[in-house]
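Student: fold the following for me, if possible:
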Amino acid sequence: MTSTLHIDNTVHDFDDWKAAFDQYGQFRADNGVRACRVGRVDGTPHRVLVDLDFDDRAAAEAFRTALATVLATPRSRAMVISHQAWLVDLVDERISAR
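Tutor: Alright, predicted model coming up:
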C-alpha cells in the first residue's frame, strides 16, 4: 500500500525554497521517495504543500525522521517559517477515463 508524507510549509521566499528543494532530489531518491508533488496554496504564495509517495508506511516514517535533520540545518531554518507533516495511507484511488 502506498503511503504519502504530506508536508505543509510556510516559507519566506518560494523561489529560494524551491531551488533548495530541487538540490535534495538524490536525497529523496536514496530515502525511498517514489514520486513527489509540489503545490502552492492559491492566494497564499508562501504556503507550499508537498506530497512524497513511498512504497510503504515504514519508508515514509524513516524519511520523516531523516527530513528532521535537513530541517535542522541553518539554511532550512532561515527559509522555513513553519513546517507540519502527516503520514497519509492511500485507501482508494480512481482515475477518470477520458
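Student: could you use CA atoms for every contact and neighbour count after this?
Tutor: Will do.
Student: and the residue nearest the centre of the chain, what element?
Tutor: By CA atoms, centre = their mean, the chain has its centre lying nearest to residue 50, at 3.8 Å. Element membership for residue 50, per DSSP states H and E: strand 44-54.
Student: I'd like the structure of this one too, to check against the first:
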Amino acid sequence: MNTKKIDELAKIIWDYHHVNHELKKADCIFVLCSNDVRVAEYATGLLLKDFAPKILFSGGSAHQNDLLATGWDIPEGRKLLLKINLRIQGKILFSAKSY
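Tutor: Here you go, the predicted model:
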C-alpha cells in the first residue's frame, strides 16, 4: 500500500474519531483512560483551561505483569495528578474500577 493510500485511510479514521466538534464548557470532563497517558494529559489540559470544574478518570490501576505494564501501581490519572497536584487539588475524581 502506498503512502497516499495510507494517509487517505488514516484520515477516514481520524475524521470518525474527531467528528469536528467544538469544545464547550461542561460540568465535568470524563476521561476514558487507556495505556496512553497522553489521554489523561490532554484532558487535564482542558481542566486547566477551565472547560469544567471537575475531571473524572475512569479505570483502575495501570497494567501490571503484562506487555503493557507501565511499572505504576496506581491509575494513570492519579499518576498525572502527582505532577500537577497543587494547581488543581480537589477537582479530580477517580472511578474505583473499570468494567
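Student: quick check: TM-score for this pair?
Tutor: The TM-score (TM-score structural alignment, normalised by the length of structure 1) is 0.26; 55 aligned residues with a CA RMSD of 5.2 Å.
Student: circling back to that earlier point, so which elements touch the strand holding residue 50 of structure 1?
Tutor: Identification of packing neighbours for strand 44-54 of structure 1 by 3 or more CA pairs under 8 Å, 6 or more residues apart in numbering; DSSP states H and E yields strand 3-11, helix 14-22, strand 35-41.
Student: all helices of structure 2, in order?
Tutor: 3-18, 37-48, 76-88 (DSSP state H).
Student: list the contacts for residue 64 of structure 1?
Tutor: 5, 85 (CA atoms under 8 Å, 6 or more residues apart in numbering).
Student: circling back to that earlier point, to the chain's geometric centre, what's the distance from whichever helix or strand comes after the strand holding residue 50 of structure 1?
Tutor: Using DSSP H and E, the helix or strand that follows strand 44-54 of structure 1 in sequence is helix 57-71. Relative to its chain's centre, helix 57-71 of structure 1 lies at 10 Å (CA atoms, centre = their mean, to the nearest Å).
Student: for burial, what's the neighbour tally of the closest residue to residue 4 of structure 1 other than its chain neighbours?
Tutor: Sequence neighbours aside, residue 53 is the residue nearest to residue 4 of structure 1 in space, at 4.4 Å (criterion: CA to CA, 6 or more residues apart in numbering). The number of residues packed near residue 53 of structure 1 is 24, by other CA atoms under 10 Å.
Student: same check on residue 37 of structure 2?
Tutor: Neighbours around residue 37 of structure 2, by other CA under 10 Å: 14.
Student: then the one 4 residues further on?
Tutor: Residue 41 of structure 2 is surrounded by 15 other residues when neighbours are defined as other CA under 10 Å.
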